[in-house]
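A.B. asks: With the sequence up front, the predicted model follows.
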Amino acid sequence: MARRYSKKASADVAGAMKKRKAGTLKSGRSGRKVKSRKQAIAIGLSEARAKGKKVPKKAKKSAKKSAKKRKTAKKRKAKK
């Protein structure tokens, strides 16, 4: 399977996680301390994106969800 993020991007996320653990990671405008693991990862990825590292912009939609959408669209079309 292909690598999702570059190694350098992973290093940025690891740095953000260390800051969170130390209690020095702060969020956007408010400047509040980050306690959430997920938020720390998001901040790390955001910083990596800003530096121009290989990080996808958005998670891909699951095949299951798109298949469900196609099925409902087909039903609507059949009703008309």
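C.D. replies: Perfect, thanks for sending it. Here the structure is a predicted model, which is why all the values come from computation and not from measurement.

A.B. asks: alpha carbons only for contacts and neighbour counts from here, please
C.D. replies: Fine.

A.B. asks: Contacts made by the helix or strand A11 falls within with the rest, please.
C.D. replies: For A11, the host element (DSSP states H and E) is helix 7-22. Residues from elsewhere that reach helix 7-22 (CA atoms under 8 Å, 6 or more residues apart in numbering): 25, 33-35, 37, 40-41, 43-45, 47-49, 53-55.

A.B. asks: this is the comparison structure:
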Amino acid sequence: MPDQKTMARVRKDRREGKSASTQAGEFVREEIEHIGEGKHGARSAKQAIAIGLSKARRAGVAAKPSKMASKATKKKAAQDIAASKRRASGTVAKKAAAKKAARPRTRKAS
């Protein structure tokens, strides 16, 4: 899941009309930082780019695979784009509704 700061920067780029590659670059930068911090098993910048682009596509950035990309890469990109169009499971909404229902109700005396 992308950081909130990354998502905010991407939204800002989108509002400013920046290209899809600029928007996707925010996700790639985040992944490179994570590798530097040792947050996950990816070792190289090349892996960080692949992970960042995948996250960008899943977040709705229109980052197309290059024309020179392999068949497998294009297939993975298509899967990521399809995943971005799918509706979320609604877990967040369910949790919010459960919290609201669990709150004690107070009535004002009239």
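C.D. replies: It's in. It should be emphasised that the depicted structure is a prediction, and the values quoted were computed from it without experimental measurement.

A.B. asks: TM-score of the superposed pair?
C.D. replies: After superposition, the two chains reach a TM-score of 0.55 (TM-score structural alignment, normalised by the length of the first structure), with 51 aligned residues with a CA RMSD of 1.9 Å.

A.B. asks: can you pull the contacts of the alignment partner in the first structure of Q47 of the second structure?
C.D. replies: Superposed on the first structure with TM-score structural alignment, Q47 of the second structure falls opposite Q39. Counting by CA under 8 Å, 6+ apart, Q39 of the first structure makes contact with nothing.

A.B. asks: Tell me, how many residues neighbour the equivalent of E26 of the second structure over in the first structure?
C.D. replies: Alignment note (TM-score structural alignment): E26 of the second structure maps to A11 of the first structure. Neighbours of A11 of the first structure under the rule other CA atoms under 10 Å: 14.

A.B. asks: cool, and V92 of the second structure?
C.D. replies: By other CA under 10 Å, the residues close to V92 of the second structure number 10.

A.B. asks: ditto for R43 of the second structure
C.D. replies: R43 of the second structure - counted by other CA under 10 Å - has 12 other residues nearby.
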